[in-house]
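need a 3D model of the sequence below.
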Amino acid sequence: MLALLGLAPRQAEAARRERSLLLHHLHTGETLNAVYFADGRYLPEGLGAFTHHLRDWRVDRARPIDPELLDLLWALRQRLESKAPIQVVCGYRTPETNAMLRRRSEGVARNSLHMRAMAVDLRVPDRSLRSLRLAAISLRRGGVGYYPASDFVHVDTGRVRYW
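Next up, the predicted model:
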């Protein structure tokens, strides 16, 4: 799996030991810096913390986050060589929230992977949106959507595709 992440040997070795993420949710104002993987296994308490952090903030409901999504965010931050927190625009969405957003915007998919806790819309403040998009595409780990007018990039753990 680590070879697929496209990491340098030193980064790959670090990934085997421990993975953590620093996220700042733009709508809740919450910041989370937590370890979700250590000693060759995912940590239930870390996964739980990220599940809560990436919840549908509109209705305060969560769904267990896809650990591969966290790995994708971790690899993206490594690729960007950023120390800044990943800014979360949107994580998990309930079907009701997704339907409401679909009524307001053409850019919301009917079967969005946000509803399966497999997608995040994000920014990285010390990197351009274009750089973020290119880094996400280079990982070849899922879908990458580019929304410059809304100032975010979408990443997900579905099939590899770009828009």
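
please count neighbours and contacts with C-alpha atoms only from this point.
Will do.

so Gln87 is in which element?
The secondary structure element spanning Gln87 is strand 86-90 (assigned by DSSP states H and E).

this one as well, want them side by side:
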Amino acid sequence: MPSLANMSPKIQQQNRTLQFNNLHTGESLNTCYFNAGHFVNTELQRVNHICRDFRRNEIHPMDKRLLTQLSAIQQVLETDAEVQIISGYRSPKTNAMLRAHSHGGVAKRSLHMQGRAIDFRIAGVDISDVHDAALSIKAGGVGYYPGSRFVHIDTGRVRFWHG
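Prediction:
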């Protein structure tokens, strides 16, 4: 399977679209966030909104590399099915609250607080296949949470774990 770093220049220049559904807010978004070789700022703002900290209604810029990772994962899976958002951006206050109520599952310095992580699943795709695809692109951190049926990806260093 191809890694994100080895994507051909032709693929890197293609238009990229994603469909999102925030499972907490019920909001949906179909976006072409990358067009003619460039990120589309108005569409990135829409992505930031749907990935916001819904508990505090705080919006933070999401790392564009996450979107590239999601597109690459979908390419590996040969699907354009909806990306179902479990958690995108988390404010420091929300992260601290979740950390206090979890059993070690929330990092103190979570990349969610920088807009550099997303927890998600892809509609109609087995979560183990999403996990395998995320690992195959070798683009950052990959957490696998089969019991909760989601995968975490981030733009940090390449590493992996099971939750």
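
which residues sit against the next helix or strand after the strand holding Gln87 of structure 1?
Remark: after strand 86-90 of structure 1, the chain's next helix or strand is helix 95-104, criterion DSSP H and E. Contact partners of helix 95-104 of structure 1, identified using CA atoms under 8 Å, 6 or more residues apart in numbering, comprise 56, 58, 108-110, 112, 115.

what does stretch 7-27 of structure 1 give?
So stretch 7-27 of structure 1 is contacted by 2-3, 30-40, 53-54, 57, 70-71, 73-75, 78-79, 84-90 (CA under 8 Å, 6+ apart).

residue range for the strand holding Gln87 of structure 1 in structure 2?
Aligned using TM-score structural alignment, strand 86-90 of structure 1 spans residues 83-87 in structure 2.

and what of stretch 30-40 of structure 1?
Going by TM-score structural alignment: stretch 30-40 of structure 1 matches residues 27-37.

what does the matching stretch contact?
If you take CA under 8 Å, 6+ apart as the criterion, stretch 27-37 of structure 2 is touched by 12-22, 39-41, 43-44, 46-47, 50.

show me what contacts the residue nearest the centre of structure 2?
Nearest residue to the geometric centre of structure 2 (CA atoms, centre = their mean): Ile118, 3.7 Å. Ile118 of structure 2 is in contact with 66, 85-89, 112, 152-154, counting by CA under 8 Å, 6+ apart.

swap the cut-off to 10 Å and go again
51, 62-63, 66-67, 70, 85-90, 111-112, 142, 150-155 (CA atoms under 10 Å, 6 or more residues apart in numbering).

what helix or strand does the residue mapped onto it from structure 1 sit in?
Using TM-score structural alignment, the partner of Ile118 of structure 2 in structure 1 is Val120. Following DSSP H and E, one finds Val120 of structure 1 within strand 119-123.

which other helices and strands contact the helix or strand that that strand is followed by?
The element immediately downstream of strand 119-123 of structure 1 (helix or strand, assigned by DSSP H and E) is helix 129-139. On a contact count with 3 or more CA pairs under 10 Å, 6 or more residues apart in numbering; DSSP states H and E, helix 129-139 of structure 1 meets helix 67-80, strand 119-123, strand 143-147, strand 152-156, strand 161-162.
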